[in-house]
Every structure is written in structure tokens, then in C-alpha cells.
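K.L.:
After the sequence you'll find the predicted model.
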Amino acid sequence: MTTEETVEYAPERPARLAWAELAPDVYRAMVRLEAAAKKGLDPRLVELVKIRASQLNNCAFCLDMHSKDALAAGESVERIVQLGAWRESEHFYTERELAALELTEAVTVLAGGTSQAFGTGGGFVPDEVYERAAERFEEAELAHVIAVITVINAWNRFGVTCRMAPGHYRPGAHT
């Protein structure tokens, strides 16, 4: 005997502001910037970086979007699920992906403050993190990885500030 249980979810919070409609030139510029940033990079690496930054920034809209885009690009559910604990599950990722994830965290969080900014620690992004990434990516690739990290952080800030609701995105709909 099967009984169907009705689950009542919390109501979806409405968006605060439809920023893309109200600032269409900015939105279109962001789309172009994103396309330029990821040029030449493995789409799965790009999506892993976007998901990790979005986790750190608590951007539910971008987590929804980039998890779906990663799946559409052939990424495994297991690797997406493990991203939140990638340091404990390094065996799921390549050395390049690990370096990109570590760099993503350093650029996204920008911990350290001004006391380290002029010291020997290398500033906000530690030298050792940057050097690990530089060992695994050619300079042009590294510049693009940094650009992808920077752009997803900007998208996250729009998403979180404007309270964009997750759950409605379909892969291929934003390009």
C-alpha cells in the first residue's frame, strides 16, 4: 500500500529587484565579460569554479544555475556534491582542478586584511596558492581562470543582493 505524502515547502521569497531588466546595458556587458573570461577553458572546470564561489557566497540562484550547467556539460553528480568538502575529497579532482578550487577560495574570500597586504605573506591571495595555480596553468589560462573567478563573484553579488530565486533556470537559457 502506497500513501502519497504532501510536502509543503516554505514559500519562495520574491526577488528584491529585477536588476537585469532595469540595467540592461550592465547585464549585457556582464554576459560579454563572462564569455571572454571563460574562453579557451574546459567548460567543466569553469562550472566547478563557479559552483565553489557560489557556495562560498551563498548565492542559491547561481548554485542552481551552475550545477545544472555542469551536469549539462557532462560533470558527475558525485563531483558536484563533493565540492563543498573538496579538501576532504581531493581524489575526485585533478591537480589543475584542485589548484583552481584553492585559488577560487582565496580570491572569493580575500581573507587576511591589510595587516598581511604589505607583508611577506603575499597579500590577500597567498603566494603559495597563486604559485600552485601558476604551476598547473599556462599564464594565459591562469589569467582566464582568475577572470572566471572574478566574474562569478560579481554575478553572485547581483544574485544575493537582489535575492534572485533559484529553481527556475534551464541549461542553455542564459547565453
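P.N.:
Happy to help now that I have it.

K.L.:
going forward, measure contacts between C-alpha atoms and count neighbours the same way
P.N.:
OK.

K.L.:
Just give the number of residues close to residue 162.
P.N.:
The tally of other residues near residue 162 (other C-alpha atoms under 10 Å) stands at 15.

K.L.:
Residue 51 contacts residue 61, correct?
P.N.:
No: here residue 51 lies out of contact with residue 61, judged by C-alpha atoms under 8 Å, at a distance of 10.5 Å.

K.L.:
Could you check which of the two is surrounded by more residues?
P.N.:
Taking other C-alpha under 10 Å, residue 51 and residue 61 do not tie; residue 51 has more neighbours (28 against 21).

K.L.:
check contacts around that one.
P.N.:
62-63, 66-67, 80, 83 (C-alpha atoms under 8 Å, 6 or more residues apart in numbering).

K.L.:
can you pull the contacts of the residue nearest to the spatial centre of the chain?
P.N.:
In the chain, the residue lying closest to the centroid (C-alpha atoms, centre = their mean) is residue 50, at 1.9 Å. By C-alpha under 8 Å, 6+ apart, residue 50 lies in contact with 62-63, 66, 148-149, 152.

K.L.:
do you know how far it is from residue 115?
P.N.:
29 Å (C-alpha to C-alpha, to the nearest Å).

K.L.:
Other residues contacting stretch 139-147?
P.N.:
Stretch 139-147 has contacts (C-alpha under 8 Å, 6+ apart) with 37-41, 46, 100, 104, 133-134.

K.L.:
Whichever of these end up buried, select them in ChimeraX.
P.N.:
The ChimeraX command for the buried members of those (criterion: 16 or more other C-alpha atoms under 10 Å) is given here:
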select :37,38,46,100,104,133,134
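
K.L.:
Return the residues in contact with residue 17.
P.N.:
162-163.

K.L.:
okay, pairing it with this:
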Amino acid sequence: MWIPQSNPAVYKALVALQRASAEGVTQRLAELIRIRVSQINGCGYCLHMHLSDARSAELEPQAVGMVALWADAPHLFSDRERAALDLAEHVTRLGDSGVPDRVFDRAAALFDDVELGQVMATIVMINAWNRIAISGRYPAGLDERRLR
């Protein structure tokens, strides 16, 4: 199942939602979220894509390399980045208990309502892309954006 070719209308809608979700979120924060969520979900396709995007955006290799252990490397991440990554981990691993109040409240204290909505949308979108890529068996190392 290769959505860009088999379901172009759905793909265009997802891309539009992706663009809208990225508005107002720094590229650094967006890529850190996308990398961490893709790691959690085990999506090699998206992880490869966003590691490449992080290199192109010249994110520090130390931060990219430590994003899986962001809580153990507070000197590499701002308070806002740590709050967003914590939120991303809990939204990705939602489970029956949802997002703990302490995690949501911390993010809400550091982002205004619009920013928090954009961070949440960024988290939701990469989770959606991960599920499409994993379920569709998209291979790591391929980037459909470069096929057009």
C-alpha cells in the first residue's frame, strides 16, 4: 500500500494537515518530536526521513543522538523541548490512562493555547504517518518526497 500513488486524495489531505500542524512550531522542535515518536513506534521509514531532515536543518548531532534519552540530557534541550517530548511520549503511548495531568499541565504552562495545539498536532501527525508507514511496510531509507 503506497498511499501517494494508490490514494492521492488522502495523501494530499494528509500533507495539507501536516503543513498546517507545523505552522508556528520551530523546525528543531518539530524534528525532535518526529524523531522521538518514530523511535517509540519503531518506524524506520519515518525515522530515516526525519534524521535526514534534522541534518539538513543543521540540528546539533548531540541533541539528535540523545533525543531518545532527552530526560537524561537536560543541558541539550530547553524546558519547552523537554515538555513537548514528554507530552509526545505520553500521547504516543496513550494507553488506558491517557496523558497524566502533570505532563499536560507542564506543557500548558510553557506553551500558549495556540502553540500547544500546534505541538499536539505535530505529535498526532507523526503518529499517523508512522502508522501508515509501518502498516504499509514502507522501507527504511526511502523518502517518497524525493520521488516526485
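P.N.:
Happy to help now that I have it. Keep in mind that what you see is a predicted model, and the values were worked out from it rather than measured.

K.L.:
Quick TM-score on the pair, please.
P.N.:
Put the two chains on top of each other and the TM-score (TM-score structural alignment, normalised by the length of the second structure) is 0.94; 148 aligned residues with a C-alpha RMSD of 1.7 Å.

K.L.:
Using neighbour counts, trim the contacts of residue 51 of the first structure to the buried set.
P.N.:
In the contacts of residue 51 of the first structure, burial by neighbour count holds for 62-63, 66-67, 80, 83, counting by 16+ other C-alpha under 10 Å.

K.L.:
that older thread, which one of the contacts of residue 50 of the first structure is nearest residue 129 of the first structure?
P.N.:
Nearest to residue 129 of the first structure out of these is residue 149 (C-alpha to C-alpha; 14.2 Å).

K.L.:
so what corresponds to that closest one in the second structure?
P.N.:
By TM-score structural alignment, residue 149 of the first structure lines up with residue 123 in the second structure.

K.L.:
Pretty sure its match sits against residue 33.
P.N.:
Yes: the criterion here is C-alpha under 8 Å, and residue 123 of the second structure meets it with residue 33 at 6.6 Å.

K.L.:
Quick check: neighbours shared by these two?
P.N.:
Common contact partners of residue 123 of the second structure and residue 33 (C-alpha under 8 Å, 6+ apart): residue 88.

K.L.:
and the longest helix for the first structure?
P.N.:
helix 139-161 (DSSP state H).

K.L.:
That helix vs the second structure, mean deviation?
P.N.:
Compared with the second structure after fitting, helix 139-161 of the first structure has a mean deviation of 0.4 Å; criterion: mean C-alpha distance after the TM-score superposition for the first structure.

K.L.:
Distance from that helix to the middle of the chain?
P.N.:
Counting by C-alpha atoms, centre = their mean, to the nearest Å, helix 139-161 of the first structure is centred 7 Å from the centre of its parent chain.

K.L.:
go on, stretch 35-53 of the second structure?
P.N.:
What separates the centre of stretch 35-53 of the second structure from the centre of its chain is 8 Å, taken as C-alpha atoms, centre = their mean.

K.L.:
Residue 102 of the second structure pairs with which position in the first structure?
P.N.:
Matched to the first structure by TM-score structural alignment, residue 102 of the second structure sits across from residue 128.

K.L.:
now do residue 91 of the second structure
P.N.:
Using TM-score structural alignment, the equivalent of residue 91 of the second structure in the first structure is residue 107.

K.L.:
ok, so what distance separates its match from residue 152 of the first structure?
P.N.:
Applying C-alpha to C-alpha to residue 107 of the first structure and residue 152 of the first structure gives a distance of 11 Å.

K.L.:
any chance you could map the helices in the first structure?
P.N.:
Counting by DSSP H, the first structure has helices at residues 19-22, 24-37, 43-56, 60-72, 77-82, 95-109, 113-117, 127-136, 139-161.

K.L.:
For those helices, please prepare JSON lines with the additional fields distance to residue 88 of the first structure.
P.N.:
Below are those laid out as JSON lines (distance: least, C-alpha to C-alpha, whole Å):
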{"stretch": "helix 19-22", "distance to residue 88 of the first structure": "37"}
{"stretch": "helix 24-37", "distance to residue 88 of the first structure": "29"}
{"stretch": "helix 43-56", "distance to residue 88 of the first structure": "14"}
{"stretch": "helix 60-72", "distance to residue 88 of the first structure": "20"}
{"stretch": "helix 77-82", "distance to residue 88 of the first structure": "9"}
{"stretch": "helix 95-109", "distance to residue 88 of the first structure": "11"}
{"stretch": "helix 113-117", "distance to residue 88 of the first structure": "27"}
{"stretch": "helix 127-136", "distance to residue 88 of the first structure": "17"}
{"stretch": "helix 139-161", "distance to residue 88 of the first structure": "22"}
